[in-house]
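Q: kindly generate the corresponding structure for this input.
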Amino acid sequence: MDWIGDHLWEAWLGLAIVLGVAEMFSLDLILIMLAAGAVVGMLAALLGLPLIAQALLALGASVAMIALVRPAFAKRLHGGPELALGHGKLVGTQALVTEDISALTTGRIKAAGETWSALPYDETLTITAGETVEILQIKGATAYVHPVARLEP
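A: I've put the predicted structure just below:
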């Protein structure tokens, strides 16, 4: 029993290493937080605190890591840019009008190298060929567009 009491810091370090390696297989960020608690337990053992104090400090650090640090890490790791697929990726982009567009006449635009049928988002507008428009909405195969304001020289 004296050997264990003299080498508690090594036991805590071993536990931290085992938990760290196990985290590599689970990837749920729980075991690494427990490993951090084991490191706190190791530091308490190096300071010569009793086993009960070491265990309480390790437990407190583990709970704090899981409650405070893990949510931010998980959000950062599992989050990322939203992936826009299909025609949804064109919404908000600019396009060039190739055929006049009005509420009564479906025109054409060129967006991202593709030709789309287009109608004005504001039905009172007529947009002439050569103008730049912004795609505000896509319904089916028709893009609803609005002219982009430009500065006249």
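Q: please count neighbours and contacts with C-alpha atoms only from this point.
A: Will do.
Q: flag every buried residue along the helix ranked longest in the chain.
A: When every helix of the chain is counted residue by residue (DSSP state H), the longest turns out to be helix 8-26. When burial is assessed from 16 or more other C-alpha atoms under 10 Å, helix 8-26 yields the following buried residues: 8-9, 11-17, 19-20, 23.
Q: which residues touch E134?
A: With contacts defined as C-alpha atoms under 8 Å, 6 or more residues apart in numbering, the neighbours of E134 are 91-95, 145-148.
Q: the structure of the following sequence is requested for comparison with the preceding one:
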Amino acid sequence: MNSIDAWVWWLVGAAALGIPLVVTAMPEFGMFAIGAVAAAVTAGLGADVVIQVLVFVAVSVALIAVVRPIAARHAAQRPQLATGIDALKGKQAVVLERVDSSGGRIKLAGEIWSARSLDTGRAYEAGEAVDVVEIEGATAIVI
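A: The predicted structure follows:
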């Protein structure tokens, strides 16, 4: 065991920390792995074991303190570009067949959709412009 240099052990530790990173998708393990690589570099430069451990701890803690809040902030943000049915909400459509609370047809974003009115007492005639409020399955809810 003494014949293997300390930097090799640090790299083995970094690889070992990469396994739970992949399995659990917890980025903290990756930050610890980077700390182990930094400690391996320190060991390769001939630093004492105490310095190696301090570098490992300092780099790992610094990465967790800096990267984790940034990642959490990005994960909490909604995407700037709406896609799919979210992109259709708020769009205008043209009524093709009378739309009331029981159904009808509209032309929305170049496609023909089934639709129904949000207000049960309101009906829209062919040619009228309506606004899409919600999409429920394959049916557009309009006002």
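Q: got a TM-score for the two of them?
A: Both chains were compared after superposition, and using TM-score structural alignment, normalised by the length of structure 2 their TM-score is 0.65; 133 aligned residues with a C-alpha RMSD of 4.1 Å.
Q: any quick ChimeraX command for the buried ones out of the contacts of E134 of structure 1?
A: The ChimeraX command for the buried members of these (criterion: 16+ other C-alpha under 10 Å) is given here:
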select :91,94,95,145,146,147
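Q: so which residues of structure 1 form strands?
A: 94-99, 107-111, 114-120, 132-139, 142-147 (DSSP state E).
Q: adding distance to A55 of structure 1, write those strands out as TSV.
A: Below are the strands of structure 1 laid out as TSV (distance: least, C-alpha to C-alpha, whole Å):
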stretch	distance to A55 of structure 1
strand 94-99	61
strand 107-111	63
strand 114-120	64
strand 132-139	59
strand 142-147	63
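Q: R70 of structure 1 is nearest to which of the ones you listed?
A: Comparison of those against R70 of structure 1 by C-alpha to C-alpha identifies strand 132-139 as nearest, at 38.3 Å.
Q: what about D48 of structure 2, distance to P20 of structure 2?
A: Going from D48 of structure 2 to P20 of structure 2 by C-alpha to C-alpha, to the nearest Å gives 28 Å.
Q: meant to ask about R105 of structure 2, not that
A: For R105 of structure 2, the distance to P20 of structure 2 (C-alpha to C-alpha) stands at 52 Å.
Q: repeat that for A14 of structure 2.
A: Distance of A14 of structure 2 to P20 of structure 2, computed by C-alpha to C-alpha: 11 Å.
Q: by contact count, what packs against the longest helix of structure 1?
A: Judged by 3 or more C-alpha pairs under 8 Å, 6 or more residues apart in numbering; DSSP states H and E, the packing partners of helix 8-26 of structure 1 are helix 31-46.
Q: average gap between the helix it packs on and structure 2?
A: Between helix 31-46 of structure 1 and its aligned partner residues in structure 2, the average distance after superposition works out to 0.8 Å, using mean C-alpha distance after the TM-score superposition for structure 1.
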